[in-house]
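J.: quick one: sequence and predicted model below, then my questions.
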Amino acid sequence: MRNDVVVTTRTYLLRHQLYRVHSAGHRTSTPILFLHGFLGEGEDFKPLLKRLAKNHYVLAVDFLGHGRSAIPANVRRMTMAQTLCDLHALLMHLSLPKVHLCGYSMGGRIALAFALRYPQHVVSLVLESASPGLATAEERDLRIEQDRRLAERLLNDGMQKFVATWETTPLFASQKKLLQCVWERQRRTRLRQRARGVAMSLLGIGTGAQPSYWERLITLNRPTLIMTGELDGKFSSIAHKMLEKNSKFQACTFAHTGHNIHIEQIERYASVIRDFVDSHK
């Protein structure tokens, strides 16, 4: 029974920063590590951890600036390079030499970057509504400026107004069909994020601030599953281009689903994750 599953939450000091990590299940198989998206936290995956914990050891982490992990003093501590080093430190601290890595949106960008930098620690990779970044320097510069203005607006207006605007973007339109209790739970998660931490995340590890990994996709030799919702036109297009870069990637499209698949279609999502991971032990 899922209600009997205990999700344990612990805090670890990794490279002088506190990280909160959720875990469930028994360490009898290669763990599955879930990485959340922007405005999210590891607890977003709690219902999923409970569904998978019977036969898998599962974890979810709060990134710096999100959830109850630390907010560094300087945005340079939140870059992609620093985040990858922190994830590596987490695996070493927990004595987890190999993981199945599953990342959503921002977490997917980080998961992809980690698999490229530390392939020896990744058994398989699942990218949910994720991208390899922006291909050109011009695109990245434009996005950096957009995110700078967005971070400034967030700090001036506060989380309440920022979240209200964020939830009206077309990317999340399909979530209007969620059960009210699910929608409200997700909204509470967004609202309890700290404005300074979220703003620093935009500046430190936003899509414009990270390197482009488009040309490195061909070098990725770990089993990789790209998941998209059919109603998410933007990331469906990105996924198609990623598949053109590496024909060994697998794809899974979820019908009647938008950007946030693990919330909109949790039962099928759990089933797909379970099948993919079990086929690449």
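T.: The structure has been received and is ready for your questions. Numbers count the residues shown, from 1 in each chain.
J.: all contacts plus neighbour counts: C-alpha atoms, from now on.
T.: Fine.
J.: strands along the stretch 101-250 of the chain, start to end?
T.: 122-128, 224-229, 250-254 (DSSP state E, counting those that start in this stretch).
J.: try this one next to it:
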Amino acid sequence: MSQYACNIVENSIYNPTLRMYVDLGEYRYGVTLAGAGKPLVCLHGFSESGYTWDGIVVPGYQLIRIDTIGHGDSDIPEDETAFSIPTMLNDLHTVISAVAGESYSLMGYSMGARLALLYALEYSSEIENLILESGSFGIESDVERQARKAADEQLALAIEDNDGEWFAAKWADISIFESQHQLSPVVQDKLFQRRAHNSPYALAATLRGSGQGVMPYVGHRLQELSMPSLYISGALDTKYTTIGEELFSNVPNCEHVIVNGAGHNVHLEKPGPFMTALADFLYKER
């Protein structure tokens, strides 16, 4: 399927998953495979990893859970170009082609949903189904985008001045994650450890290279999404539920599911309803 090497390195301690690396030459991407069946590529959120999908099972599908560059088991390149959106999209296509082949479904959460959307607009012919969880289509106003870029830079500098644990504590307290304080202590600790595990340099490079302040606005291109698409948001996350209601609900072949009692991270906060929404969408006869 590809000239790039896919090296299986060990079994995971989590569900029956297999961890592997895809070597791109100067650096490599970490991937975990879970389940069996049709390929469903999964992209995680900022400061997370592919292990965020541990509790998600989709019968008939193999979850190909990719760690984006600088996150999880993926390398941390010294060249910050690796963290830029164009390079990441190109690298992701290489990784996905090597592991999933030429036809697959694609799912992303938060930052991963933004990347999945941009990826789907570029490689639409390969994607059977698109699932976006709490994702944005970019900031239309140049002034607002520049303001977000400046805010991301301030956060990047603060992260560089501190460490992963400082960031994990600060990130857990932002308003968009307030509903996660109701999760069990065990789940909250796992989430904290995944966030704290990150390199301050990698987090800062991600904000500068692929944060919302540098993401191109693509709201005017949503009509180009020809594949069946699903947008999932939590009812407690009013910002992203509004995005789903106002824009994605008007895109042909796109469904919007709002999960009650969930905030920004629906698959973590309400995994049961999240998997039900996935099943209803993926198994629907069209």
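T.: All right, it came through fine. Treat the numbers as computed from the prediction; the structure is a model and nothing was measured.
J.: and the TM-score between these chains?
T.: Their TM-score after superposition, calculated using TM-score structural alignment, normalised by the length of structure 1, is reported as 0.92; 274 aligned residues with a Cα RMSD of 1.8 Å.
J.: nearest residue to the residue mapped onto Leu243 of structure 1 from structure 2 other than its sequence neighbours?
T.: Aligned against structure 2 by TM-score structural alignment, Leu243 of structure 1 finds its counterpart in Phe248. Counting by Cα to Cα, 6 or more residues apart in numbering, Cys254 is the residue found nearest to Phe248 of structure 2 once chain neighbours are left out, at 6.6 Å.
J.: list the residues that contact that neighbour.
T.: For Cys254 of structure 2, the contact set (Cα atoms under 8 Å, 6 or more residues apart in numbering) comprises Pro228, Ser229, Leu230, Tyr231, Phe248.
J.: likewise for Leu33 of structure 2?
T.: By Cα under 8 Å, 6+ apart, Leu33 of structure 2 lies in contact with Thr17, Leu18, Arg19, Met20, Gln62, Leu63, Ile64, Arg65.
J.: before we move on, back to that, for the strands of the stretch 101-250 of structure 1, give me JSON lines that also has mean neighbour count and distance to Asp278 of structure 1.
T.: Converted to JSON lines, the strands of the stretch 101-250 of structure 1 look like this (neighbours: other Cα atoms under 10 Å; distance: least, Cα to Cα, whole Å):
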{"stretch": "strand 122-128", "mean neighbour count": "25", "distance to Asp278 of structure 1": "10"}
{"stretch": "strand 224-229", "mean neighbour count": "24", "distance to Asp278 of structure 1": "13"}
{"stretch": "strand 250-254", "mean neighbour count": "16", "distance to Asp278 of structure 1": "15"}
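J.: nearest to Thr79 of structure 1, out of those strands?
T.: Each of these was checked against Thr79 of structure 1 via Cα to Cα, and the shortest separation belongs to strand 122-128, namely 19.8 Å.
J.: can you list contacts of the closest one?
T.: Residues external to strand 122-128 of structure 1 that are found in contact with it (Cα under 8 Å, 6+ apart): 98-105, 108-109, 111-112, 115, 222-228, 260-261, 277, 280-281.
J.: circling back to that earlier point, count of residues packed around the match of Leu243 of structure 1?
T.: Neighbours of Phe248 of structure 2 under the rule other Cα atoms under 10 Å: 23.
J.: ok, it - contacts?
T.: Counting by Cα under 8 Å, 6+ apart, Phe248 of structure 2 makes contact with Leu222, Tyr231, Cys254, Glu255, His256.
J.: Val22 of structure 2 versus the nearest residue to the fourth one once chain neighbours are set aside, what's the distance?
T.: Nearest residue to Glu255 of structure 2, sequence neighbours excluded (Cα to Cα, 6+ apart): Leu230, at 4.8 Å. Distance, Leu230 of structure 2 to Val22 of structure 2, using Cα to Cα, to the nearest Å: 28 Å.
J.: so what's Val58 of structure 1 closest to, chain neighbours aside?
T.: When the adjacent residues along the chain are set aside, Val58 of structure 1 lies closest to Ile32, with 4.8 Å between them (Cα to Cα, 6+ apart).
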